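Chemist: Based on what follows, work out the 3D shape:
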Amino acid sequence: MQNTDIRIRRARQADLPGICTIEHELFPDPWDESAFRDALYLFPGLFFVAETNGTIIGFVSAGMEDTGDAVYGHIMNIAVPSSSQRQGVGGRLLQRIEFECMVLGAEAMQLEVRVSNEDAQRFYQKYGYTQVFMLDSYYSNGEDAVLMMRWFT
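Modeler: Okay, here's the model as predicted:
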């Protein structure tokens, strides 16, 4: 079921406590508030929240990377709390960050996801992401990551 009352807007400093609450609910090795503050400082145009009735129900942050051969957007963090999942929030956040990265010249998007997080991998595949390779012991607990990409052309 899609929630049409969802508003996607740029994140602000005042949103960081709500973002951290979601982060700590979902991830075994959550970012702390200073990491989100840094992301907001470094890439203010690539950090968004989803809200409904004034409550944050998801967020996404990304950066831009230039390898010399290609420019791509790198999704650093995306999360939707369990209570708001499967309502279209994640898809809307993903599409917004992709659009913003394309405007800045990205040819593709990249992200990392836990090898054990098959639900997230299926979600990204639904939006055109494919597995590129594995990153050994990427996470703090030693778990591997799947690097996934979506090319725009």
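Chemist: Every contact and neighbour count from this point should use C-alpha atoms.
Modeler: Fine.
Chemist: Buried ones in the longest helix belonging to the chain, by neighbour count?
Modeler: The longest helix of the chain (DSSP state H) is helix 89-103. Residues 89-90, 92-94, 96-98, 100-102 are the ones in helix 89-103 that count as buried (16 or more other Cα atoms under 10 Å).
Chemist: Next: stretch 45-57.
Modeler: Buried-residue list, stretch 45-57, by 16+ other Cα under 10 Å: 45-51, 56-57.
Chemist: Tell me the one among these nearest to Pro28.
Modeler: Nearest to Pro28 out of the buried residues of stretch 45-57 is Ile57 (Cα to Cα; 19.0 Å).
Chemist: Could I get the contacting residues of the closest one?
Modeler: The neighbours of Ile57, taking Cα atoms under 8 Å, 6 or more residues apart in numbering as the test, are 22, 49-51, 80-81, 84, 89.
Chemist: Can you give me the buried ones in the strand or helix carrying it?
Modeler: Using DSSP states H and E, Ile57 sits in strand 55-66. Judged by neighbour count using 16+ other Cα under 10 Å, the buried positions of strand 55-66 are 56-64.
Chemist: Next, the second sequence, to be compared with the first:
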Amino acid sequence: MTARDIPAVHELECRLFPVDAWPLQMFVDELSQAETRHYLVAEHAGTIVGYAGLMCMQPIADVQTIAVVPEQEGKGIGSALLTGLIRESRSRHAEDVLLEVRADNPRAQQLYRRFGFEQIHIRPRYYRDGVDALIMRLRLTGARSDTTPREADRP
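Modeler: Got it, this is the predicted structure:
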């Protein structure tokens, strides 16, 4: 993601997360912290259709955001973005990757589980609309050394 991408990403953010959308300035601030942040976009036919961001402060990497437009879901974009974030986490020598996911978003939860994330906690009423957040963790220092979903978990 570059500064030129921010208006399009923010437009998607408001469309995809109307209740919890980040303000535009938050994306600007995040990109200005390259020493601890890493943001990606996914494009299709020259249009941004997904984005993801990571904060890494050793020994923890934290997925700040990940989103794909509904009309492009199921095409591997979310997996590609998550793979990029995990790869970046490894390059920054993180031991664990954490994220929060809405308790009412089974599709995202399934994606994270395919990558080896496990639920470790619940944050009650974390989102503005009162939905709980599931906190999930992927250990990077364990036996699995790849960044792709496990074969047994692929659809």
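Chemist: ok so, going back, where in structure 2 does the longest helix of structure 1 fall?
Modeler: The alignment of helix 89-103 of structure 1 onto structure 2 (TM-score structural alignment) spans residues 77-91.
Chemist: wait, Ala8 of structure 2 sits on Gly50?
Modeler: No: Ala8 of structure 2 is not in contact with Gly50 according to Cα atoms under 8 Å; the separation is 10.2 Å.
Chemist: Please tell me I have it right and Pro124 of structure 2 contacts Ala103.
Modeler: No: with contact defined as Cα under 8 Å, Pro124 of structure 2 does not count as touching Ala103 (9.6 Å).
Chemist: quick one: which of those two has more around it?
Modeler: Neighbours per residue (other Cα atoms under 10 Å) separate Pro124 of structure 2 from Ala103, with Ala103 holding more: 19 against 12.
Chemist: which residues touch the more buried one?
Modeler: Applying Cα under 8 Å, 6+ apart to Ala103 of structure 2 gives the contacts 131-134.
Chemist: Okay, the residue mapped onto it from structure 1 and Val80 of structure 1: tell me how far apart.
Modeler: Aligning on TM-score structural alignment places Ala103 of structure 2 opposite Val115 in structure 1. To Val80 of structure 1, Val115 of structure 1 is 19 Å away according to Cα to Cα, to the nearest Å.
Chemist: do the same with Ile97 of structure 1
Modeler: 15 Å.
Chemist: repeat for Tyr127 of structure 1
Modeler: 16 Å.
Chemist: And these two? Which one has more around it.
Modeler: Val80 (25 against 12).
Chemist: Spit out the contact partners of the alignment partner in structure 2 of that one.
Modeler: Here Val80 of structure 1 is matched to Val68 in structure 2, going by TM-score structural alignment. Neighbouring residues of Val68 of structure 2 by Cα under 8 Å, 6+ apart: 49-51, 77-78.
Chemist: all strands for structure 2, in order.
Modeler: Counting by DSSP state E, structure 2 has these strands, from start to end: 37-44, 47-57, 60-68, 96-102, 118-123, 133-139.
Chemist: Would you format these as JSON lines with distance to Phe27 of structure 2 included?
Modeler: Formatted as JSON lines, the strands of structure 2 follow (distance: least, Cα to Cα, whole Å):
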{"stretch": "strand 37-44", "distance to Phe27 of structure 2": "9"}
{"stretch": "strand 47-57", "distance to Phe27 of structure 2": "10"}
{"stretch": "strand 60-68", "distance to Phe27 of structure 2": "11"}
{"stretch": "strand 96-102", "distance to Phe27 of structure 2": "18"}
{"stretch": "strand 118-123", "distance to Phe27 of structure 2": "24"}
{"stretch": "strand 133-139", "distance to Phe27 of structure 2": "22"}
